[in-house]
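>>> Sequence isn't available, so here's the structure alone:
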C-alpha cells in the first residue's frame, strides 16, 4: 500500500453530544468522543459507565436518542450494523464470533454476509491468498478454526474486519483470553496499522498497562458522562484511576486503607491446608480436563493459577466446590480426605468465591439475607426449635455483613439478582469470609467489575490470607496474579507446567508456558509443586 493511499485509509470518527435513555435511566449523558484518524484511542470506565452503550451507537446496535456521529468529516446516520459496515466501521467483540466447525477461509467468506448460491472456490481462494499475503500477520486458509489457539482466533477476528476493508475498528477487551505475548503481538500490530495510516482503533480495556503502552489518546467515562480526555503522554495511571473512581484518590484508595493488610511472606513451616494429589477431572464431554494435577497451599499463602481460558481451570474449581465429580486422585484439606460435600466444607472451613457467582453461588430471586444464610440456615442461630427459620436472626446478621462488606444498596430483603456485579461479589464474600476461614477458593473474582470493586475485593482476599487462610486463586488476568499471589503456577492442557515465586516471576516465561511453548523436562511439574508440601 503506497503512502498516499495509506494516509487516506484510516478514518477519524467523532460522536458529539451522545445521549441514550432507557426509561427514566440515562445511560449516556451528552458525551462527546473524538477519535483522530490513524491513532489508537483507549476508552476506559467502570462497569456501567456507558462504554458499551456508546460503541453500540457506533456499530448500529443501539440508536442514540440525541447526538451526532461524524465520520470522515461528514455527518452520518448509523441505524443498523450494515450502515456501520458500509461506512467502514467494524468491531471485534470480547467473545469470539467464529464458526468453529469451519475453516479460516470459510469464516472470512461468511463475514461478507452476501455470497453467491455457488461459490467459485478457485477464484475465492486466489483472492483470499492475495489478501493474506498483504496482511501483517497470516493464518493458513485451510486451518480449521476449532484447532486454532486463542491468539490465532483473535487474529482471525481482526482479519475478518480487515478483509471487509474496515477503516475504523473497535476492540472490546481484546486481550482478555490472550497470553501476555499474544496480547503484545495483537496490540502491537494494531498500533503498527494505525501508525501506517491503514486503520483507526478504538480500544475498550480495563488494563492501564495496555493504555500506557499502546494508545495515543484516552477517554474516561463515569456514570454515563465524560470525565476526561487526554493524550496518553500527558497523563498517568493515577490520574486515570482518579477519573474512573470519581475523586482525587489514585490507585491507592485511602478508603480501603483500613482493610488493606501489610503483605508478609508465607512461613516455610506453615501447615498445608489444601493438598491435591494426581487429581484428574473430566469435562462435560467426557474428556479429561484436569490431568494428574498435584499442588499444595499453605496457611497464610496465596497460590495463583495462571492459564489461558479452557485449560482445565473451570473443571478444577468445580471439583473443589463439589459441582463436578473427581475421576481419579485425592483431595485433602487440613490433612483429612475431602470430597467437597457441604458438611465437609462447613466442618473444615473451606469456602469459595467461584466465577460468575450469581449463577454458581447464589439464588438470584432470593433475598440478600437468604443468600447470606445458605451456608448455615439449618443450624442455630438461624434455626430454632429444630426446624423453624429465625428470620429475625437472619436479618440481623445480614445487616451486619452488608455493613461490614459495603454491599449496596444495604437492603437485606432485596433480591440478590438485582444487584450490580460488584455488589453480588461483595455479598458472596460476606457470606464466605464472615466467619473463620481456613481455605479459600477463588476464581476470576473481579472479571468485568468496576475499579473500586476490584480494589475492595482484592483487599478482602489479601486480608483473608493474612488472617491465616490458604488461598487458591485462579485467574486469567496475569496482572491480578502478579499483584496478589505469593507463588504462581501455570496450567496448560490440564497439567501444571511451571511454578515460580510471584516476586521473581518473569512475565515472558509465564506467557510462554501459558501458550504451551515449553520443552519437556522429563518430569511433571506437579511433582515438584507437590514437594512444596
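The structure has been received and is ready for your questions. Here the structure is a predicted model, which means the values were calculated and not measured. Numbers count the residues shown, from 1 in each chain.
>>> CA only for contacts and neighbour counts going forward, please
Noted.
>>> residues contacting residue 55?
residue 170 (CA atoms under 8 Å, 6 or more residues apart in numbering).
>>> that's a helix at it, yeah?
Yes: using DSSP: H, G, I helix; E, B strand; the rest coil, the assignment for residue 55 is a helix.
>>> Okay, it and residue 31: tell me how far apart.
12 Å (CA to CA, to the nearest Å).
>>> what do you get for residue 173?
21 Å.
>>> Those two: who's more crowded?
More crowded of residue 173 and residue 31, by other CA atoms under 10 Å: residue 31, with 20 against 17.
>>> I'd like the next helix or strand past the helix or strand containing residue 481.
Element membership of residue 481, judged by DSSP states H and E, is helix 478-484. Reading on from helix 478-484 to the C-terminus, the next helix or strand found by DSSP H and E is strand 487-492.
>>> other SSEs contacting that following strand?
strand 301-306, strand 495-501, helix 507-514 (3 or more CA pairs under 8 Å, 6 or more residues apart in numbering; DSSP states H and E).
>>> from those, which stretch is densest packed?
Mean neighbours per residue, mean count of other CA atoms under 10 Å, is largest over the helices and strands packed on strand 487-492 for strand 301-306, with a mean of 27.
>>> tilt between that strand and helix 507-514?
60 degrees (axes from the mean of the first three to the mean of the last three CA atoms, to 10 degrees).
>>> Return the list of helices and strands in contact with the helix or strand just after strand 301-306.
Using DSSP H and E, the helix or strand that follows strand 301-306 in sequence is helix 313-320. When contacts are defined as 3+ CA pairs under 8 Å, 6+ apart, helix 313-320 sits against strand 272-282, strand 288-298, strand 439-443.
>>> distance of the residue nearest the centre of the chain from residue 356?
For the chain, the residue nearest the mean C-alpha position is residue 447 (4.1 Å; CA atoms, centre = their mean). Residue 447 sits 9 Å away from residue 356, going by CA to CA.
>>> same deal with residue 376?
22 Å.
>>> Let me have the helices and strands packed on helix 313-320 in JSON lines, adding mean neighbour count and distance to residue 396 as columns.
Shown next, in JSON lines, are the helices and strands packed on helix 313-320 (neighbours: other CA atoms under 10 Å; distance: least, CA to CA, whole Å):
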{"stretch": "strand 272-282", "mean neighbour count": "22", "distance to residue 396": "32"}
{"stretch": "strand 288-298", "mean neighbour count": "24", "distance to residue 396": "34"}
{"stretch": "strand 439-443", "mean neighbour count": "22", "distance to residue 396": "25"}
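>>> another structure for you, compare them:
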C-alpha cells in the first residue's frame, strides 16, 4: 500500500485505492487502466483515446508525462486519438488512418492541423453540421430542486442539486468522471431512487415511469449504451421498439406484437440514421460502438422529443459518428426540445451548450454562458480550484 501511495504522489490524478473497480464510473475506469500500466512498469503503452474523460489540465499532464518517459527511452507510446492538438503537442511522428488504410503521416514537426485534416477527410469538403441557432429559450421544462442521491457504496453522490432546463436550450454539465454524473442520470432515468428533492417535467411532478417518459417526450442517451440502453441479446429491430412495442401501431388487440410493423419501422430508421448492420434482425451486440449509439439515437429521437438527457453521447466514437450525433442533438434543441448534456469532453460542451455548469463532488459549483466560457476556466472549477456555489 505504501508503494501505491508513493506512486500516486507522482501521478497527475489519483483514485480511491479502496474503491471496488466495479463501482467506478467509465472515466474513472479509464484512469485506472492508465495508472495500472504505469504502475506495472509497462515498456510499451498503447493509449486509445486516453484523454476523452479527463480535464484539459489532466490530459496535458498525462501526455506530458508519457512524452517525458518516452524521451528517456523508458517507454514506447502509441497514442490513438482524434484530437489533433494532442498529436501536435505530444507526438513526434503520426500516421493517419482513413477507412482502415494509411492515408498519410510523417514527422509532426513538419505538419499542421490543416494537413492532418486533409489526410483524415481527403480533399473533399466536410459535410456541414447543424448550426447552433440563436433563439429565445422557452419556459423551464425540466426542474430539479434539492435533489440528492447515494452511490452504490451508500455515500452521497448527488448533493442538494437544483437545476432547470428550458425548452429550446442545451444545458451542459461539465465534470471529471465520478462526481455524481452517473447517479444523476440514473435518477432521471428511473434506475436509481433519490434520497431527497423534487423533480418536475412540463410543470408536473416527475415520477420517472415509462408512461410519463413516453407522454412527456423524455428521451435518454446514456453512457455505455450497449450496457445501459439496449438488450444486447435482442435484434436491432427489437431494440428500436423498446419505447413503444406495446402501443399502436406495433401492438394488436390482446397484447400481441405486430412483428411486421416493427421490422418495417426498423428498416426506415436504419436508413434514416445510417445504422450499419446486417439487417433489422441482427443482434445489437454485433454492431460497432458508433452503430449501437446510432441505434439508441434512432429510437430516442425518432418520436416526439421534448426533453433529451444525454451523457457522454460521443465517447470513443470516430469523427463521422461524433459529428452526426452532435448534429442530431442540435436539431432536437433547435426544434424546441430541452437538452441536458452531461459530458467530460469540454470541446463538445463549448460547441453545443447554451449554458455550462460544473459538477464537483455532487454539487453544481460554477455556471457560465457558453459565449463567455473557456476550457481553462471550466477545467479549474472541475478540479476544485476557485469553486463557488453555482446559480444554474
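Looks like it came in fine. Model, not experiment: these values are computed from the prediction.
>>> Quick check: TM-score for this pair?
The TM-score (TM-score structural alignment, normalised by the length of structure 2) is 0.88; 382 aligned residues with a CA RMSD of 2.9 Å.
>>> rewinding a little: of the helices and strands packed on strand 487-492 of structure 1, which is nearest residue 381 of structure 1?
strand 301-306 (31.9 Å; CA to CA).
>>> quick check: that closest one aligns to which part of structure 2?
Alignment note (TM-score structural alignment): strand 301-306 of structure 1 is matched to residues 169-174 of structure 2.
>>> which residues sit against the matching stretch?
By CA under 8 Å, 6+ apart, stretch 169-174 of structure 2 touches 137-138, 165, 333, 336-346, 349, 352-359, 378, 382.
>>> In contact with residue 352 of structure 1, which residues are there?
Neighbouring residues of residue 352 of structure 1 by CA under 8 Å, 6+ apart: 321, 432, 440-442.
>>> residues in contact with residue 141 of structure 2?
If you count contacts by CA under 8 Å, 6+ apart, residue 141 of structure 2 has them with 164-167, 200-203, 307, 338.
>>> For the aligned partner of the residue nearest to the centre of structure 1 in structure 2, give its distance to residue 26 of structure 2.
Aligned counterpart of residue 447 of structure 1 in structure 2: residue 315 (TM-score structural alignment). The span separating residue 315 of structure 2 from residue 26 of structure 2 equals 10 Å under the rule CA to CA.
>>> so what's in contact with these two at the same time?
With CA under 8 Å, 6+ apart, residue 315 of structure 2 and residue 26 have no common neighbours.
>>> rewinding a little: neighbour-wise, which of residue 376 and residue 356 of structure 1 wins?
Remark: of residue 376 of structure 1 and residue 356, residue 356 carries more neighbours, 17 against 13, as counted by other CA under 10 Å.
>>> quick one: the equivalent of that one over in structure 2 from residue 76 of structure 2, how far?
Superposed on structure 2 with TM-score structural alignment, residue 356 of structure 1 falls opposite residue 224. Taking CA to CA as the measure, residue 224 of structure 2 falls 30 Å from residue 76 of structure 2.
>>> How about residue 146 of structure 2?
For residue 146 of structure 2, the distance to residue 76 of structure 2 - CA to CA - is 49 Å.
>>> and for stretch 502-509 of structure 1, what span of structure 2 is it aligned with?
Under the alignment (TM-score structural alignment), stretch 502-509 of structure 1 falls on residues 370-377 in structure 2.
>>> What is the end-to-end distance of the matching stretch?
12 Å.
>>> How far does that stretch sit from its chain's centre?
Computed by CA atoms, centre = their mean, to the nearest Å, the separation of stretch 370-377 of structure 2 from the middle of its chain amounts to 19 Å.
>>> Identify all contacting residues around that stretch.
56-57, 346-347, 350, 353-356.
>>> one more time with 7 Å, if that's ok
Outside stretch 370-377 of structure 2, the residues that touch it by CA atoms under 7 Å, 6 or more residues apart in numbering are 346, 350, 353-356.
>>> Out of those residues, which end up buried?
346, 350, 353-356 (16 or more other CA atoms under 10 Å).
>>> From the residues you listed, pick the one nearest residue 109 of structure 2.
For those, the nearest to residue 109 of structure 2 is residue 346 (26.4 Å; CA to CA).
>>> Spatially nearest residue to residue 188 of structure 2, not counting backbone neighbours?
In this structure, residue 188 of structure 2 finds its nearest non-sequential neighbour in residue 208, 6.7 Å apart by CA to CA, 6 or more residues apart in numbering.
>>> now swap in residue 93 of structure 2 and tell me
Here the residue nearest residue 93 of structure 2, using CA to CA, 6+ apart, is residue 107, at 4.5 Å.
>>> and that neighbour, what pairs with it in structure 1?
The alignment partner of residue 107 of structure 2 in structure 1, by TM-score structural alignment, is residue 231.
>>> and the helix or strand where residue 153 of structure 1 lies, how far from the chain's centre?
For residue 153 of structure 1, the enclosing helix or strand under DSSP H and E is helix 150-163. Chain-centre distance of helix 150-163 of structure 1: 19 Å, with CA atoms, centre = their mean.
>>> The helix or strand that it is followed by: which residues count as buried?
Following helix 150-163 of structure 1 in sequence order, the next helix or strand is strand 168-172 (DSSP H and E). Within strand 168-172 of structure 1, the residues that count as buried by 16+ other CA under 10 Å are 168-172.
>>> Equivalent analysis for stretch 409-422 of structure 1, please.
Across stretch 409-422 of structure 1, burial judged by 16+ other CA under 10 Å covers 410-412, 414-417, 419-422.
>>> is it true that residue 71 of structure 1 touches residue 33?
No: using CA atoms under 7 Å, residue 71 of structure 1 is not in contact with residue 33; the gap is 12.0 Å.
>>> Quickly list what's touching both of those two.
residue 14.
>>> which residue in structure 2 lines up with residue 213 of structure 1?
By TM-score structural alignment, residue 213 of structure 1 lines up with residue 89.
>>> Going by residue numbers, what spans are helices in structure 2?
With helices called from DSSP state H, structure 2 shows them at 2-9, 26-39, 56-71, 84-90, 113-121, 181-188, 210-215, 225-228, 236-240, 259-272, 289-301, 319-334, 346-352, 375-382.
>>> Mean neighbour count, those helices: which tops it?
The stretch of these with the highest mean neighbour count (mean count of other CA under 10 Å) is helix 236-240, at a mean of 25.
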